[in-house]
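Trainee: I need the structure of the sequence given here:
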Amino acid sequence: MEVRVNHAKVNPDAYQTMRKLEDFISKSGLDRTLYELIKIRASQLNGCAFCLNMHIKELRSMGEKPQRIDLISVWREAPVYTEKEKAALELTEAVTLISERGVPDDLYRRVREHFDESAYVTLIMAMNTINAWNHLAISTGMFPVADA
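Mentor: You can find the predicted model right below:
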């Protein structure tokens, strides 16, 4: 496999714009573990092997239990996530697949039980950011390097 284009090298302004989104989220107060769960679930849905590999490694390095990482794709059936995390994961699916049914009112209400309006917008920005990274990585041909 070959990378099609090194996006950071050929268009550093675009890369820096993406970094600014990450900076916004990191300063927002969004729980870092929750953000990694969001990144992993969106990357699964988008089929982004590069991002999926990166964020699984990141969550492992943060000391997350392997079971919580392994079961993200079936979070509804796994009793290892909090109600707050489940609400965020469901919203991640809705935002990532927004053309299928949007964000239904009942989902919005469930998410708002755990997040105020400002945090809700931050969640949406976090989801938009990982979806943009996924699209960038897939479109430019990024792929995970095999571990030695």
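Trainee: use CA for all of it now, contacts and neighbours both
Mentor: OK.
Trainee: what's the closest non-adjacent residue to residue 119?
Mentor: Spatial nearest neighbour of residue 119, excluding adjacent residues (C-alpha to C-alpha, 6 or more residues apart in numbering): residue 30 at 7.6 Å.
Trainee: my read: that neighbour touches residue 124, true?
Mentor: No. Residue 30 is not in contact with residue 124 according to C-alpha atoms under 8 Å; the separation is 11.3 Å.
Trainee: What about the nearest residue to residue 53 once chain neighbours are set aside, how many residues nearby?
Mentor: Sequence neighbours aside, residue 144 is the residue nearest to residue 53 in space, at 6.4 Å (criterion: C-alpha to C-alpha, 6+ apart). Look at residue 144: counted by other C-alpha atoms under 10 Å, it has 12 neighbours.
Trainee: Please give the structure of this sequence too, so both can be compared:
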Amino acid sequence: MNYKEIAKETIGNLYKAHHSIRKSGIDEKLIALVELRVSQINGCAYCCNYHAKELSDFGFEQDVINRLPGWKHTNVFNDQQKLVLEWAESIIYSKGDWKSTKAKLIDQFTEREIVELTASITLMNALNKLRITLVEED
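Mentor: Here you go, the predicted model:
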């Protein structure tokens, strides 16, 4: 199903929101990192491929990208990257001590950055679900 064409305005607005997040001032590398992690969690093969290539284009080594599913058990990610990954997983899985994670975010990011990061995570979740459920093949 060509959902982008069928609901051109609605889906277009989702992509406009994505573009807005990318231009909001928060580090695009952090956004790409959480978008890949969300896509991995949801199992969106197309999005995983897209965001892995994007991280590579941003200068992430393939070895680092390969370790993303096990980010909690490696030292290749810095503290800020681990924090945004923790935030992404707490939102997607709707469990864990998200209040504690949010408090850590407040120490490192502006309110605007937290909103943009959270919007990115939830929007990527929605975009993954649209692609997974409405596209027959990748």
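Trainee: And the TM-score between them?
Mentor: Once superposed, chain against chain, the TM-score is 0.92 (TM-score structural alignment, normalised by the length of structure 2); 138 aligned residues with a C-alpha RMSD of 1.5 Å.
Trainee: sorry, back to before: which stretch of helix or strand covers the residue nearest to residue 53 of structure 1?
Mentor: Assigned by DSSP states H and E, residue 144 of structure 1 belongs to no helix or strand.
Trainee: Could you do residue 51 of structure 2 as well?
Mentor: helix 45-57.
Trainee: Which residue in structure 1 aligns with residue 35 of structure 2?
Mentor: Aligned by TM-score structural alignment, residue 35 of structure 2 pairs with residue 39 of structure 1.
Trainee: Next up, the contacts around the spatially most central residue of structure 2.
Mentor: The centroid of structure 2 falls nearest to residue 35 when counting by C-alpha atoms, centre = their mean (1.9 Å). The contact partners of residue 35 of structure 2, by C-alpha atoms under 8 Å, 6 or more residues apart in numbering, come to 51, 120, 121, 124.
Trainee: picking up where we left off before, can you tell me how far the residue nearest to residue 53 of structure 1 sits from residue 127 of structure 1?
Mentor: According to C-alpha to C-alpha, to the nearest Å, residue 144 of structure 1 stands 21 Å off from residue 127 of structure 1.
Trainee: do the same with residue 54 of structure 1
Mentor: 16 Å.
Trainee: the more surrounded of those two?
Mentor: residue 127 (25 against 14).
Trainee: Near the residue nearest to residue 119 of structure 1, how many other residues are there?
Mentor: Around residue 30 of structure 1 there are 14 residues (other C-alpha under 10 Å).
Trainee: now do residue 12 of structure 1
Mentor: Other residues close to residue 12 of structure 1 by other C-alpha under 10 Å number 12.
Trainee: and if you look at the one 5 residues further on?
Mentor: Close neighbours of residue 17 of structure 1, defined as other C-alpha under 10 Å, add up to 11.
Trainee: So in structure 1, which helix runs the longest?
Mentor: Longest helix in structure 1, counting residues (DSSP state H): helix 117-140.
Trainee: how about it, which residues of structure 2 does it hit?
Mentor: Under TM-score structural alignment, the match for helix 117-140 of structure 1 is residues 111-134.
Trainee: Next, the mean deviation of the helix holding residue 51 of structure 2 compared to structure 1.
Mentor: Compared with structure 1 after the fit, helix 45-57 of structure 2 shows a mean deviation of 1.3 Å (mean C-alpha distance after the TM-score superposition for structure 1).
Trainee: What helix or strand is residue 89 of structure 2 located in?
Mentor: Residue-wise, residue 89 of structure 2 maps onto helix 79-93 under DSSP H and E.
Trainee: and that helix, what does it pack onto?
Mentor: Applying 3 or more C-alpha pairs under 8 Å, 6 or more residues apart in numbering; DSSP states H and E, one finds that helix 79-93 of structure 2 makes contact with helix 28-42, helix 98-108, helix 111-134.
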